[in-house]
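Q: I'd like to go over a predicted model; first the sequence, then the structure.
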Amino acid sequence: VSMVDAGTVELVRSLGLEVVSSANLIQYFESRWTKAQLESHLEAGKKVDRVRREAFERIGAKLRAGERVTEWDVKQFILTRYREEGLFIDHGPDVAVNANASNPHYDPDQDSCSEIAKGDIVLIDMWAKLDQPASVYYDITWVGYCGEQAPERLKNVFGVVRQGRDKAIEHVQRAVAARQELRGYEVDDVARSHIREQGFGDYFFHRTGHSIGSDVHGTGANMDNLETHDDRKIIPWTCFSIEPGIYLPEFGVRSEVNVFVGEDEARVTGEIQDRIVLI
């Protein structure tokens, strides 16, 4: 499989030939998992979820002890725990505080990271796979608040994101259970429509989800009707993320789960965030 530049495509078309995308062919042969890969994903998920809980707990312990803790510190803690758990990651994870979380691609470094303090919002986007051949990724995003009670504004935004996420999950599950044809862009439409109806459409500016495989961004159908119009069918034995977000100037919220599609059912493969983590 290779890529072709637009000029070559136009040249071929000028000869009266039809150029056909190989996207569906690639998805069929590259994005479907084996049973062993599903098991590796589930095992990685247990480990990543454990490290995620520990990361939030570590932030809280540091704050209660009056010790300094930064985004970079939390990132390094996660990477250390990944190594101890036998997990592999080629970049990341992303730890973002307050306005930094308004950038979906924010990645702290040692020199420019922010300190975490009481009253802060903390977003952690983390992914990993077992450090073994043919393993596949598990990829999640959770949000926490450093305090005993999250502000109403944060709870409201999180609620809208959660509802959009859940509506998209339910749409996939109904379609798969009924063996109805479902395409990636349709899943994006469900989550995006809800967020738009709640008045936050302008603040959700990335696709709803991506294919997951041996690379964290796989080659299968993406849940996308914004960056592209992905009309590929969602097929059995594939996995993808559902991760709507709202990115306001002062903070960002995203909730990410992984959905595995079997022959006649779709399921979220790990823990689901129903409320903001109080750190």
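A: Arrived safely.

Q: from now on I want contacts and neighbour counts done on CA atoms only, so please keep to that.
A: OK.

Q: and for S22, the neighbour number?
A: 11 (other C-alpha atoms under 10 Å).

Q: let me fix that, I meant to ask about G213.
A: So G213, with other C-alpha under 10 Å, has 26 neighbours.

Q: would you confirm that it contacts D139?
A: No - if you go by C-alpha atoms under 8 Å, G213 and D139 don't touch, sitting 10.3 Å apart.

Q: let me see the ranges of the strands in the stretch 1-150 of the chain.
A: For the stretch 1-150 of the chain, strands defined by DSSP state E, counting those that start in this stretch occupy the ranges 87-88, 94-97, 121-130, 138-145.

Q: do you know which of these lies nearest S255?
A: With C-alpha to C-alpha, the closest approach to S255 among the strands of the stretch 1-150 of the chain belongs to strand 138-145: 5.3 Å.

Q: starting at the chain centroid, how far to that closest one?
A: Put simply, strand 138-145 sits 8 Å off its chain's centre (C-alpha atoms, centre = their mean, to the nearest Å).

Q: and stretch 113-122, by the same measure?
A: Worked out by C-alpha atoms, centre = their mean, stretch 113-122 lies 22 Å from the chain centre.

Q: ditto for stretch 187-197
A: 16 Å.

Q: next one: stretch 45-65
A: Distance, centroid of stretch 45-65 to centroid of chain: 19 Å (C-alpha atoms, centre = their mean).

Q: alright, now check it against this:
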Amino acid sequence: MSRRSLHTPAPSPSRLRARIDRARAAAAAADTDALLIAPGSDLRYLIGQAGGSFERLSALVVPAGGAPPALVLPALELAGFSDVPFDDLGVDVVTWVDGQDPYRMVADLAGRGGSVKRVAVSDTTIALHVLTLRGTLDAEQVLAGPIMRELRMRKDGDEIAALRTAAAAIDRVHARVPSLLRAGRTEAAVGADIAAAIVEEGHTEAEFIIVGSGPNGASPHHDVSDRVIEAGDVVVVDIGGPIPEGYNSDCTRTYSIGQPSQPDVLDTYAVLERAQRAAVRAVRPGVPASAIDAAAREPITEAGFGERFIHRTGHGIGLDVHEEPYMMAGNDLPLEPGMAFSVEPGIYHEGRWGARIEDIVVVTEDGVEPLNTQPHGLTVVE
């Protein structure tokens, strides 16, 4: 975890305190005695700062009972949390220096509300801390993800506004992509220009950049390479990153350098457009997440490309690029207003070319709001 997330806009103290209170109640409802929140997006959600994950232990201890939460922190990291209004949040700060035992501090704080039989630990806590804590705190350890996802899956109005801002920023970048793509340039060179544009358009950084040209477009998680883009190539550009408020963009469009050299591109791409459109139209409250995946998959399968759609249709987005809920087979979670996620079917012809269309959408009270507005068609770059 880098330090880029420090000293960035945070929700008001009252909103953060309400989140902490809901986390405490959710822990109690899950028959869990305390949450142990490591640095990362869960910590940022609760106190407005993500901190950093290092060999020294940092953890927010949130007892399910009446004892106040406490942030256990190496003393040398305290300055990085100077913007956090701990008093307003009702959070104690307990610092430690090298030579002291922070694991015992966490164990003692977790037990301030009474006996401790079960604690929920952040999903991303590094093994060094999980295993050392296991030897100190005699309690069952479970993942905090199922508890935290219930708090984070449904975005409030301010979070949705931030996601709209992020989507508009990445749309402006995609509007600039045709001026950067041309035959003779490498994927890496194009990617470097896109990274600069992502920051120029309002992000704090480029979290990820995929420029998959020709056969590289058939690899959904391709990055960039030294491959020289050629005339006739189909190029998948999947880009995103956080804005200062911490919320992320993620949007994919597919381009062609002149008319595509592969004879099946236009017909296949028309299938992909229908699939993405059908999946977005299927979004509404009460529909299971799996139905969004099925809606995208049906036109692709009917056209004979089912085996070439090799990933889920979408993932939630917020303070993390990938978070709950996931649009995939077997996930019967009913969609609810405020849920935000990607809709991104793809068709991939290994060794030849690939294509993907991705928008971020938000479930509304009676339907769906797509946040990305760039055209979905294959953009031919002359």
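A: Sure, I can see it. Model, not experiment: these values are computed from the prediction.

Q: just to revisit the earlier point, can you put the strands of the stretch 1-150 of structure 1 in TSV and add mean neighbour count and distance to G164 of structure 1?
A: As requested, those are exported to TSV (neighbours: other C-alpha atoms under 10 Å; distance: least, C-alpha to C-alpha, whole Å):
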stretch	mean neighbour count	distance to G164 of structure 1
strand 87-88	19	30
strand 94-97	27	22
strand 121-130	26	18
strand 138-145	24	15
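
Q: now distance to S22 of structure 1 too, for those, in CSV please.
A: Listed next are the strands of the stretch 1-150 of structure 1 as CSV, based on distance: least, C-alpha to C-alpha, whole Å:
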stretch, distance to S22 of structure 1
strand 87-88, 30
strand 94-97, 33
strand 121-130, 27
strand 138-145, 26
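
Q: so what's the most centrally placed residue in structure 2 closest to, chain neighbours aside?
A: In structure 2, the centroid-proximal residue (C-alpha atoms, centre = their mean) is V321; its distance is 1.7 Å. Spatial nearest neighbour of V321 of structure 2, chain neighbours left out: N248 (5.9 Å); criterion: C-alpha to C-alpha, 6 or more residues apart in numbering.

Q: identify the residue of structure 1 aligned to that neighbour.
A: In structure 1, N248 of structure 2 lines up with Y137, judged by TM-score structural alignment.

Q: burial of that match, as a residue count?
A: Neighbour number of Y137 of structure 1 under other C-alpha under 10 Å is 27.

Q: hmm, it is touching D215, no?
A: Yes - Y137 of structure 1 is within contact range of D215, at 6.8 Å (criterion: C-alpha under 8 Å).

Q: OK, contacts around the residue lying closest to A266 of structure 1 once chain neighbours are set aside?
A: Excluding the flanking residues, the one nearest A266 of structure 1 by C-alpha to C-alpha, 6+ apart is Q173, at 5.1 Å. Residues in contact with Q173 of structure 1 (C-alpha atoms under 8 Å, 6 or more residues apart in numbering) are 265-267.

Q: ok so Q173 of structure 1 is a strand residue?
A: No - going by DSSP: H, G, I helix; E, B strand; the rest coil, the assignment for Q173 of structure 1 is helix, not a strand.

Q: check the gap between it and W127 of structure 1 for me.
A: The gap separating Q173 of structure 1 from W127 of structure 1 is 23 Å, by C-alpha to C-alpha, to the nearest Å.

Q: again with G159 of structure 1
A: From G159 of structure 1 to W127 of structure 1 the distance is 23 Å (C-alpha to C-alpha).

Q: out of the contacts of Q173 of structure 1, which comes closest to A117 of structure 1?
A: Nearest member of those to A117 of structure 1, counting by C-alpha to C-alpha, is R267, at 36.1 Å.

Q: what sits against that closest one?
A: Contacts of R267 of structure 1 by C-alpha under 8 Å, 6+ apart are 173, 259-261.

Q: specify which member of those is nearest to E43 of structure 1.
A: The nearest one, if we look at the contacts of R267 of structure 1 relative to E43 of structure 1 and count by C-alpha to C-alpha, is F260, at 14.0 Å.

Q: now stretch 71-88 of structure 1, how far from the centre of its chain.
A: 18 Å.

Q: oh, that last question was meant for stretch 30-43 of structure 1, not what I typed.
A: With C-alpha atoms, centre = their mean, you get 17 Å for stretch 30-43 of structure 1.
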